[in-house]
Structure formats: structure tokens, C-alpha cells
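**Student:** Got a predicted model here, sequence first, then my questions.
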Amino acid sequence: MSYFSQILLNNVIPLCIMICIGAILQKIFRLDIKTLSKLNFYLFSPVIVFKMLYESTISGSILLQVLLFVFISLLLLAGIAEIIMLFRRYKAGMRTAMRNSVIFYNSANYAIPLNQLVFVGDAFTMSIQIIVMMVQNLLPSTYGVYSVNSHKNDLKATLRTVFSMPSIYTIPLAFLMKGFSVPIPNTIYIPINYISQAFIAIALVTLGVQLGTMKWQIKFSDVMISNFLRLIMGPAIGFLVVYLLDIHGVMAKALILSSAVPTSLNSVLLAVEFDNEPEFASQAIFSSTIFSIFTVTLVIYLLQFIH
């Protein structure tokens, strides 16, 4: 019960408050959702990932294990999603939106505090979560941008859009500067901190603004399918993959927990920025965040059986 209340009070309710603020501001001022999505994609998101990677302590062996876990898990999850979408005969845009809502998950402003809560600020498990966050930031900026544009634009135009995403460049830059111990002048590091601290607030307000503009006409069954795949199948596959890769102990627990979190804000940012089923994406994020109170608590309970 303590985990349930802590997740509710420390993760879900604060997120919902920020989302509600965005929705209220939208009702009062009619904010420009496109401008907000561009701020998230081109400024806040790449800067926070750069900062966290630059400051992290990640070994090569851990990096490879985590990457292997993430990609195998995502491939299995995407495969299950494809089978379901085939039976439901989704159109191209909806297939992309559903896929993004399942494979892009909230690895930053939900998973990081959750990791600190469950593992009591353990530096090792935090380094694992940072690697997951790096992948979850890079994928929407590459595959995600490609997927939402490929059925609307030709390959050249789609690739041009992909290579305009800053995260493609900030991630290798962070690794290079960290690897060669390149210091960042304080004059530059101060604004990096300012921007990083604003990321969560701006991203959640953006989701609230999008929710405030919706007509809620998406089929309830589509949203529930997304939630089931993300919140139930996601961690179930996580348990399977750590077993297949023979990963044990606290690392296995951290990886499973990282796969149990709700849909990422990136899926709605992609949907809004490129006009690809934004109402479905917003509803999938909002509902998965609410339902995660119960599913994440269950996953935390099951982690005690991992040795």
C-alpha cells in the first residue's frame, strides 16, 4: 500500500496537476500548440538529455547490456502491436500513432523519480535509467519522425526532417565531450541547467494544452489496446528478456521497472508537430499515466521475486 500511495503522491498527482494547468491555460488563452511542441523538440528535450549523459557515469559493458535489453524488448512489443493492428485493419496514420504510443515510454520525468523511489537513489540503477532515457529520446527523433512522415512524404523529405532533429547531434556530442573530458564553461552550463529544469514543466503543460483542445472522439477500445500493450505487455516482456539475457539482481529489477512506465510525452509531441492522430496520442498518454498507478505498483511488488 505504501508503494501505491507514494507512486500516486510523488508521480501521478504532480503530473496530473501540471497537465491540468496546461488545459486551463489553453481554455483561457488559446495557446499555440505547435510553438510549444517545437520548444520541446528543438530545445528542452535535447538539452536535458545532453546534460544527463554528460554528467552520468556509464561503463561500456553496462551500456551494451542495457541497449540489448531495450532493443529486444521494443522489437517484441512492436511485433505484438503489429499483429493486433493487422487484425484491426488500422490505416497508416493510426498504425504509426498506435506503435509510437506503445514503444515510446516515459523514461524521464516519470521513470527517473520512480527509479529513485524504488531503489532509494542508487547510482547504479540511475545510470541504467539514463541509458534507457537516451534511447527513448533518440528513437522519437529518428524512427519516430520517420514513421509519422513516411506515409505522407517522399523518402528525401522524410530524411531531411529526421536530420533536422537536434537529439541526433546532442547525444554523440555529450559522449564525445565526456569521453575526452572537455569542460563546459560555467557561462554556458548555467543556461543548460535553466533549460533542463524547465523541460518537465513545459512538456506536461504541452500535453495539457493538447488535451484542452480535444473533442474526445477516439474509440475507447483503441486507447485501451495502447494502454494494455504499454502497461501490461511492456513489463511482461521485460521479465522475459532479462530471463533470456540471463540478467540478475538489481540490474534486472531496474530494467524491468524501466519498461513498466506509461506512454511518453514524445508520442503526443510527434503527433502534434506532424499532425498524426494527436487526439488518440493525447488520450493514450493521459489514460496510461492514470492506470500506471495500479500496474506499476504490481510490477514493483513482483520485483521481489527477481534474484
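**Tutor:** Yep, that arrived. Numbering: from 1, shown residues only.
**Student:** Going by C-alpha atoms from here, please, whenever you check contacts or count neighbours.
**Tutor:** Noted.
**Student:** ok, how many other residues are close to the nearest residue in space to Thr125 that is not next to it in sequence?
**Tutor:** Excluding its sequence neighbours, the residue lying closest to Thr125 (C-alpha to C-alpha, 6 or more residues apart in numbering) is Ala254, at 5.8 Å. For Ala254, the count of nearby residues is 21 (other C-alpha atoms under 10 Å).
**Student:** Can you verify my assumption that Ala254 contacts Gln129?
**Tutor:** Yes. Between Ala254 and Gln129 there is a contact under C-alpha atoms under 8 Å: 7.4 Å.
**Student:** which residues do these two both contact?
**Tutor:** Common neighbours of Ala254 and Gln129 (criterion: C-alpha atoms under 8 Å, 6 or more residues apart in numbering): Asn115.
**Student:** re earlier: mind checking which helix or strand the residue nearest to Thr125 is in?
**Tutor:** helix 249-258 (DSSP states H and E).
**Student:** in that helix, what's buried?
**Tutor:** Across helix 249-258, burial judged by 16 or more other C-alpha atoms under 10 Å covers Val250, Met251, Ala252, Lys253, Ala254, Leu255, Ile256, Leu257, Ser258.
**Student:** I'd like the next helix or strand past it.
**Tutor:** Taking DSSP H and E, what comes next after helix 249-258 is helix 265-273.
**Student:** hmm, who's touching the next helix or strand after that following helix?
**Tutor:** Per DSSP H and E, the first helix or strand lying C-terminal to helix 265-273 is helix 278-302. Applying C-alpha under 8 Å, 6+ apart, the contact partners of helix 278-302 are 3-4, 7-8, 12, 97-98, 101, 118, 207, 210-211, 214-218, 223-224, 226-227, 230-232, 235, 257, 260-265, 267-268, 271-272.
**Student:** Buried among those residues? Make that a ChimeraX selection.
**Tutor:** The buried subset of the contacts of helix 278-302, as determined by 16+ other C-alpha under 10 Å, is captured in ChimeraX by this line:
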select :3,7,8,12,97,98,101,118,207,210,211,223,226,227,230,231,232,235,257,260,261,262,263,264,265,267,268,271,272
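**Student:** and the gap between Met18 and Ser45?
**Tutor:** 17 Å (C-alpha to C-alpha, to the nearest Å).
**Student:** before we go on, here's another structure to hold up against the first:
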Amino acid sequence: MIQTVLSTLIEVVVPLSVPIIGGALIERFQRLDTKPLLTLYLYFLSPAIILDTLAHAKISFDDIYLTAAFTLLNVLLLWGTASGISKVMKFSAPDQAGLTLVSVLTNSANYGIPLVLLAFGQAGLDKASVYIIGQMLIINTLGVYFAARSHFSVKNAVKSVLSLPAIYAAILAMLLRGFDLHLPAEVAKGINMAAGAYSPVVLAILGAQMMKVGTMPSPKGERTAFWIGIAVRMLIGPLLALLVLNLLGISGKLHSVLFILASMPVAVNAVILAERFNASPLFVSRCILWTTLASFLVLPLLIALVSG
């Protein structure tokens, strides 16, 4: 077991850490401006990898149905867990919103895509594609609601979803598959090249953002919420994911991929929503930093368990 964990650590985490460390070092010494890179990621690289993956993904209707059911049920359980803990601990409204964001929103795109590709190969990434798109929808709909229920607007949420090029890339890929059509070879090759740039760019962005979070002042009076957030995302989250996977009877590679994606650290997008709606952004930022650092040790162990 130890040998398997070490092997996973070397073969998966070490390659991922190179662009993360690179981004962190650039931020530390050159003050990397991530806004243009985030625009590149959101409007070009993200739709490119989704279109490239979904257009060629070997995934059955049963996989799509089970992934959608898992995503919905898992989110509901995590939401209920965060709400229950918040009521028992008598958290303030901002801390409750922050804990919900930390619990529900996972970094399945920026971090999950390259991790799954390295750990499970292209077949694993095929299985992961539906879950990742589901997380994008959740972040831009339920994520807004979690961050600011009193400010929630269905109209604005729909606008937010419809503004994402990734959604249209997914629709295009589904249409191409449904009608057994293909993009011109030259266009498909260009999209594949763009998709190849996804992982190093987004991991460098993650490294820079982690460095920024690490230099933020520690929030006062949020220590309890912070540790509970860490426990929910890194301990309770994986246990609930296993429960849902067993309830739905999901097995094989789909089980392994969904379990790892559901065990990912907090999504970077969570702090964007937290800052916008004053949902304890410093608490959320610290959880992003420390769950990401913890994942470098936890995820190899989990990958070894599901792979064994």
C-alpha cells in the first residue's frame, strides 16, 4: 500500500506540482497578473478541452445518467451537512454561507482534469467530463445562491450560465455526437492543441492564487469555522461521496473517478463568490489554500485505495 501511495505521489502529484510551484514563484517575485489568464482559461481553454473531450469521449448513456444523479444527490447531502453544522454551531450568516461554499464547490476543473488524466488516463477523463460540466453549472447557479440567498436572482443565475462558452462547447459536442458528425480535421487539431495548453495554464493560475491567499492576514474569530470547513471538505465529503456511490450502485472506473473528483479541495471560484457577497472571504480563502496543500498527500492515498 505504501509503495502504491508513493508511486502515485511521484507519478501524479509531482508533475502537477511543477506548474503550481511555477505559478506561485512568479506571483511571489513578479506579481503575476492572473486576470488575463483567467479570461483565457474561461473563454478559450475551458471550452476547448470540453469540446475536445466530449466529442471523443467514450461514455455511455448510463454513465451520463449515473453521473448526473450522483452530482445532484451529493450536492444535496453536502448542503444539508453544512446547514446542519452551521445551525448547531450557531454560525453567523456569512460564516454559514462560507461553509456551504467550502463544502459543496470542488476544484474539479482546474485541478481535477489534469489529475484524472494523469491518474486514470484518457478513459478516466472521458468518465469525468459530465461531472466537471455539472460542477460548472453548480458554481454559476447554486454557488450564487449559497453565497447570497437574499441577493439570489434566477434571472441573473441563468445569465451567468449562458455567458459561459463552456456550456455551448458542451452542447456542440453533444450535437456532433448525436448526429455522428465531425469537425474538419484542421479545426479539430487546433482545438486539441488548445486543450493541451489547459492543464499547465490553469495549474500555474492555481499556484499564483494560492500564493496570494497565503499572504492574506489570518481572520480573527473564524478558527472554529475554518477547521470545520477543512473537516467537511477533506473528510466528510469523501465519506458522503462513498455513501452516494454505493446507494446508486456505481462501480468500476466511473466509481473511482467520481470519488476522486468529489474529494477534491475547495474550488478557487468559491472565494470569488465569497468576496462578491461577503460570505466570509478570508475564511474561504484559507480553506482553499490548506485543502489544496492537504490534497497533495490525501489524494495519492485515495487514488491508491480506489486503484487497488
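**Tutor:** Yep, it's here. The structure displayed is predicted, hence computed values, not measured ones.
**Student:** list the contacts for Gly214 of structure 2?
**Tutor:** Residues in contact with Gly214 of structure 2, defined by C-alpha under 8 Å, 6+ apart, are Arg286, Leu289.
**Student:** wait, I meant Ser264 of structure 1
**Tutor:** By C-alpha under 8 Å, 6+ apart, Ser264 of structure 1 lies in contact with Ser101, Phe104, Tyr105, Asn106, Ser107, Ile285.
**Student:** run the last query once more with 6 Å
**Tutor:** Shown in contact with Ser264 of structure 1 (C-alpha atoms under 6 Å, 6 or more residues apart in numbering): Phe104, Tyr105, Asn106.
**Student:** what sits against the second one?
**Tutor:** To tie it back to what came earlier, the one meant is Tyr105 of structure 1. Tyr105 of structure 1 makes contacts with Pro262, Thr263, Ser264, as judged by C-alpha under 6 Å, 6+ apart.
**Student:** Going by distance to Pro183 of structure 1, which of the residues you listed wins?
**Tutor:** Ser264 (31.6 Å; C-alpha to C-alpha).
**Student:** Now the alignment partner in structure 2 of that closest one: closest residue in space that isn't a chain neighbour?
**Tutor:** Aligned by TM-score structural alignment, Ser264 of structure 1 pairs with Ala267 of structure 2. Closest residue to Ala267 of structure 2 apart from its sequence neighbours, by C-alpha to C-alpha, 6+ apart: Asn107 at 3.9 Å.
**Student:** Quick check: the one you found vs Thr291 of structure 2, distance?
**Tutor:** In this view, Asn107 of structure 2 and Thr291 of structure 2 are 10 Å apart by C-alpha to C-alpha.
**Student:** the more surrounded of the two?
**Tutor:** The neighbour comparison of Asn107 of structure 2 against Thr291 (other C-alpha under 10 Å) goes to Asn107, with 24 against 21.
**Student:** what does the more buried one align to in structure 1?
**Tutor:** Match for Asn107 of structure 2 (TM-score structural alignment): Asn106.
**Student:** what about Phe120 of structure 2, helix or strand, and which?
**Tutor:** Element membership of Phe120 of structure 2, judged by DSSP H and E, is helix 112-140.
**Student:** Just the angle for that helix relative to helix 269-277, thanks.
**Tutor:** Here helix 112-140 of structure 2 points in a direction 30 degrees away from that of helix 269-277 (axes from the mean of the first three to the mean of the last three C-alpha atoms, to 10 degrees).
**Student:** distance from whichever helix or strand comes after helix 112-140 of structure 2 to structure 1 after superposition?
**Tutor:** Helices and strands here follow DSSP H and E; after helix 112-140 of structure 2, the next one along the chain is helix 142-147. Once fitted to structure 1, helix 142-147 of structure 2 is off its aligned match by 4.3 Å on average (mean C-alpha distance after the TM-score superposition for structure 1).
**Student:** Please compute how far helix 142-147 of structure 2 lies from its chain's middle.
**Tutor:** Chain-centre distance of helix 142-147 of structure 2: 15 Å, with C-alpha atoms, centre = their mean, to the nearest Å.
**Student:** again, but for stretch 276-290 of structure 2
**Tutor:** Relative to the chain's own centre, stretch 276-290 of structure 2 is displaced by 16 Å; criterion: C-alpha atoms, centre = their mean.
**Student:** which of the residues in it are buried?
**Tutor:** For stretch 276-290 of structure 2, by 16+ other C-alpha under 10 Å, it's 277-290.
**Student:** ditto for stretch 159-169 of structure 1
**Tutor:** Within stretch 159-169 of structure 1, the residues that count as buried by 16+ other C-alpha under 10 Å are Leu159, Val162, Met165, Pro166, Ser167, Ile168.
**Student:** mind listing what the residue nearest to Ala267 of structure 2 touches?
**Tutor:** Taking C-alpha under 6 Å, 6+ apart, one finds Met264, Pro265, Val266, Ala267 in contact with Asn107 of structure 2.
**Student:** would you turn those residues into CSV with distance to Ala148 of structure 2?
**Tutor:** What follows is these, written out as CSV (distance: C-alpha to C-alpha, whole Å):
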residue, distance to Ala148 of structure 2
Met264, 24
Pro265, 22
Val266, 18
Ala267, 17
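**Student:** with those in mind, which one is nearest to Gly308 of structure 2?
**Tutor:** Using C-alpha to C-alpha, Met264 is the member of the contacts of Asn107 of structure 2 that lies nearest Gly308 of structure 2, at 19.3 Å.
**Student:** roughly how far apart are that closest one and Glu186 of structure 2?
**Tutor:** 35 Å.
**Student:** and what of Pro165 of structure 2?
**Tutor:** 21 Å.
**Student:** now Leu73 of structure 2
**Tutor:** 41 Å.
**Student:** So which of those two has more stuff around it?
**Tutor:** It is Leu73, of Leu73 of structure 2 and Glu186, that has more neighbours when counted by other C-alpha under 10 Å, with 16 against 9.
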